[in-house]
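Undergrad: here is my input, please return the structure:
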Amino acid sequence: MEISGEAVTARGIGVRGPRGPVFENVDLDVSAGGLLVVHGPGGSGRTSLLLALAGRMRLHTGAVEVGRHRCPGRGARHVRRLVALARADGAVDLEGRLRTSEVIAERCWLERDVTPRRVVEAARRVGLRLRPESLVEDLGPLDALLLAVALALAARPPVLVVDSLDRDCPAEDREHAWQALEAVRACGCTVLAAATDPPAAPADGAALLALPRRHTGRPTAPTAAKETAA
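TA: Coordinates of the predicted model:
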C-alpha cells in the first residue's frame, strides 16, 4: 500500500463558540507523511482543532492549507476530499449496533474506492484481526479504534484524522495504537491525531501540540459538521 501524503499548514487559526474561544492563534506545519499529535485535557479543543484542519469546522480566524488547497475559500471542498476522518468525538464514530462485516459492507457501498480487499489490507497494516461477526459495540477500545482507522485508510487518503486515540485504552494498548499510526505513516499518509496524553516515546519527526484546558463552551451543532462513519 502506497499513499501520496499531503503537507498540512495552519496560520493563526481559531474557532469561537457561543461562550468564547475554543482555541485560538494556532500555527503548525506538518510535512507530507508526517505526524501531528494534539494533546491536552478534555475541553481543551482537541477535536475542534482536528475538524478545523480537516476543513469541517468554520474558522473564526486564520487559514489552513492541505497541499495546494486553502480553507476557507474555494479550496475548502478539496481539503475535505483530501482529509479522511477515522474518528472525531461527537462528529464521526462507528455504529455500535452493526457487525464488523456490516460496517465494512456499508463503507464499500458509500465509497467506491473502498473494497473488502482494501479493508483487509488496511487492517493488516494496523495490526487488526478482523472478526466479521462481532458487533462493533462489543469490540475492545483498541480494536474499535483500529477498525475505524482501517476503514478510513482503505480509501487511501492523503491525510488521516484520528481523534481520542487513548480513549478508554489502558497503557499497553495506547502503545499499540501509536504503533498502528506509525504503520499508517509508513504508507506515506499524513496523520493528524489527538489524545489526552502524548506518546511516551514520540516518533522521529512527530510534531507535538499541547492545548490548555479552557473554561468556555465548545461550538454547538451545527457549527461543527456532523458526519457518520458507517
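
Undergrad: only C-alpha atoms for contact and neighbour calcs from this point on.
TA: Noted.

Undergrad: elements contacting the lengthiest helix in the chain?
TA: Among all segments of the chain classified by DSSP state H, the helix with the greatest residue count is helix 171-186. Using 3 or more C-alpha pairs under 8 Å, 6 or more residues apart in numbering; DSSP states H and E as the contact test, the elements touching helix 171-186 are helix 116-126, helix 141-153, strand 190-195.

Undergrad: closest to residue 133 out of these?
TA: Among the helices and strands packed on helix 171-186, the nearest to residue 133 by C-alpha to C-alpha is helix 141-153 (13.4 Å).

Undergrad: and that closest one, how far out from the chain middle?
TA: Helix 141-153 sits 11 Å away from the centroid of its parent chain (C-alpha atoms, centre = their mean, to the nearest Å).

Undergrad: let me know the next secondary structure element after that helix.
TA: strand 159-162 (DSSP states H and E).

Undergrad: buried residues in that next one?
TA: Within strand 159-162, the residues scored as buried using 16 or more other C-alpha atoms under 10 Å are 159, 160, 161, 162.

Undergrad: make JSON lines out of those residues and add distance to residue 109.
TA: Putting those into JSON lines (distance: C-alpha to C-alpha, whole Å) gives the following:
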{"residue": "159", "distance to residue 109": "21"}
{"residue": "160", "distance to residue 109": "20"}
{"residue": "161", "distance to residue 109": "21"}
{"residue": "162", "distance to residue 109": "22"}
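
Undergrad: one more sequence to fold, the one below, so I can look at both together:
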Amino acid sequence: MGEQAGGVRIAADGLGIKGPRGWAVRGISVEAEPGALVAVEGPSGSGRTCLLLALTGRMKVSEGTAAVGDAKLPKQMAAVRGISALAHVPGVTDLDPALTVGEHLRERALLQRRFGASLRGLLRPRGERAAEAEQRVDAALEAAGLDLETLPKGPRTAVRDLERLEALRLSIALALVGGPRLLGVDDADLKLSEGEREEVRSLLRSLAAAGTTVVAVFGEAPEGAIRVCTAQSHEDPAAGDDEPDEHVQAGEADQPDETEKADQADQADQADQADQADQADQADQGEEKADAIAETGRA
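TA: Down below sits the predicted model:
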C-alpha cells in the first residue's frame, strides 16, 4: 500500500501514563518485533485505550521508557503519529452515520492526497494522483476484508446501516489508506458474536503477517498474540503512591481533628458577621436613596 516500509518494533519498559485523575496505567513493559500482533487486554476502565493512544503517539507518556521504531516517547510523539494510524477508537475515529461508505473513502483518499503525500507527489499530474488514490483505497478495502458489493447499497450504503463488524472493517480500511507501519485498533471484539470475534482475530493476524505492526484492544487476547494486561498495572503495589499512609487507621483520614473543628466554627462565625455587615450596608443604602428622593421632592 503505497509507501509502507514494513512494521515497526515496539519497546516499552516501566511505561506509565498519568492523567488528571491519577495513573491510568503503570509499570507496563512490552517487546514486539515488526509485524507483531500486540493484544492489550484488561477490563473496561483499566487504561487499555490510554495505552493504545500512548503507543501510537496520541497521549503523553509520564514515566518509563518507550520507543516505536526509531522514535522515542514522549519527545518524538509527532514522529510516531506520522507512521501510525488508529481505527475504531471512540471519540477519535468515529464514523459519521449520515455519510455513505463511498463518501468516507473518498474523503480519506482526498486527505491522504493533500496532506499525506510528499511535495514531489503533489506536483504530479492530477490524473496520476487520482489513480494512485484509487489504488490505495482498493488495497485498503482488500486488506480489511470489506467487499463493497456485499453491502445493501454498495458504496452508497449509509454508515448507520452497516453491521457492527462491517463498520469495524470500514474503520480499519480508512486507517490503512495512508499505509501506516503501526495500526492501533480499539475495542476489537466489543459486542461481537464468537464467530465475528474470530473473523476479527484472523483479520488482525493477516495484517500483522503482511508486515504491519498491530496493537489492538481486546476483552480477551487471541491466541498467539503478544499479551499486555493493563489490569495488572492497577494491582501493582508500586502504583499506590497516591494511597493514604498505611499508619493511618481506617476512618481516621475522614474525621477532622479538634483544630479543624475550631477552624470550621471560626469560619462559620466570620460568615455570619459578613452577612450581618452586608445587611447593614444594604439598609444604609436604602435610607440614603430615600433621603435623596425626599430632597428631590422638596426641590
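
Undergrad: superposing both, give me the TM-score.
TA: Overlay of the two chains. TM-score (TM-score structural alignment, normalised by the length of structure 1): 0.85; 210 aligned residues with a C-alpha RMSD of 1.9 Å.

Undergrad: now do the helices in structure 1.
TA: 46-53, 76-82, 100-110, 116-126, 141-153, 171-186.

Undergrad: could you list every residue that touches residue 135 of structure 2?
TA: Residues near residue 135 of structure 2 by C-alpha atoms under 8 Å, 6 or more residues apart in numbering: none.

Undergrad: try residue 36 of structure 1
TA: 30, 191, 192, 193, 206, 207, 208, 209.

Undergrad: across to structure 2, which of those hold up?
TA: Retained in structure 2: 30, 191, 192, 193, 206, 207, 208, 209, out of the contacts of residue 36 of structure 1 (criterion both residues aligned by TM-score structural alignment, their matches' C-alpha atoms under 8 Å).

Undergrad: aligned counterpart of the first one in structure 2, please.
TA: Aligning on TM-score structural alignment places residue 30 of structure 1 opposite residue 32 in structure 2.

Undergrad: any idea how far its match lies from residue 196 of structure 2?
TA: To residue 196 of structure 2, residue 32 of structure 2 is 26 Å away according to C-alpha to C-alpha, to the nearest Å.

Undergrad: who has more neighbours out of those two?
TA: residue 32 (19 against 14; other C-alpha atoms under 10 Å).

Undergrad: was I right about the more buried one contacting residue 226?
TA: Yes - in this structure, residue 32 of structure 2 is within contact of residue 226 by C-alpha atoms under 8 Å, at 7.3 Å.

Undergrad: tell me who's in contact with residue 167 of structure 1.
TA: 141, 195.

Undergrad: aligned to it, what sits in structure 2?
TA: So residue 167 of structure 1 corresponds to residue 190, using TM-score structural alignment.

Undergrad: go on, residue 182 of structure 1?
TA: Residue pairing (TM-score structural alignment): residue 182 of structure 1 is matched to residue 205 of structure 2.

Undergrad: what's the local residue count around that match?
TA: Neighbour tally, residue 205 of structure 2, other C-alpha under 10 Å: 21.

Undergrad: again with residue 107 of structure 2
TA: Around residue 107 of structure 2 there are 12 residues (other C-alpha under 10 Å).

Undergrad: what does it correspond to in structure 1?
TA: Counting by TM-score structural alignment, the partner of residue 107 of structure 2 is residue 106.

Undergrad: and what of residue 18 of structure 2?
TA: Checking TM-score structural alignment: residue 18 of structure 2 goes with residue 16.

Undergrad: any idea how far the nearest residue to that match once chain neighbours are set aside lies from residue 214 of structure 1?
TA: Counting by C-alpha to C-alpha, 6 or more residues apart in numbering, residue 16 of structure 1 lies nearest to residue 22, which is 5.3 Å off, once chain neighbours are set aside. Between residue 22 of structure 1 and residue 214 of structure 1 the computed distance is 7 Å (C-alpha to C-alpha).

Undergrad: shared neighbours of those two, anything?
TA: With C-alpha under 8 Å, 6+ apart as the test, residue 22 of structure 1 and residue 214 both reach 44, 45.

Undergrad: of these two, who's got more company?
TA: residue 22 (23 against 16).

Undergrad: confirm for me that residue 17 of structure 2 is in contact with residue 26.
TA: Yes - Residue 17 of structure 2 lies in contact with residue 26 (C-alpha under 8 Å); the separation is 6.3 Å.

Undergrad: enumerate every residue touching the residue nearest in space to the middle of structure 1.
TA: For structure 1, residue 161 is the residue whose C-alpha lies nearest the centre (C-alpha atoms, centre = their mean; 1.8 Å). Going by C-alpha under 8 Å, 6+ apart, residue 161 of structure 1 touches 50, 54, 83, 84, 85, 86, 87, 88, 191, 192, 193.

Undergrad: which of those residues are also in contact in structure 2?
TA: Shared with structure 2, among the contacts of residue 161 of structure 1: 50, 54, 83, 84, 85, 86, 191, 192, 193 (both residues aligned by TM-score structural alignment, their matches' C-alpha under 8 Å).
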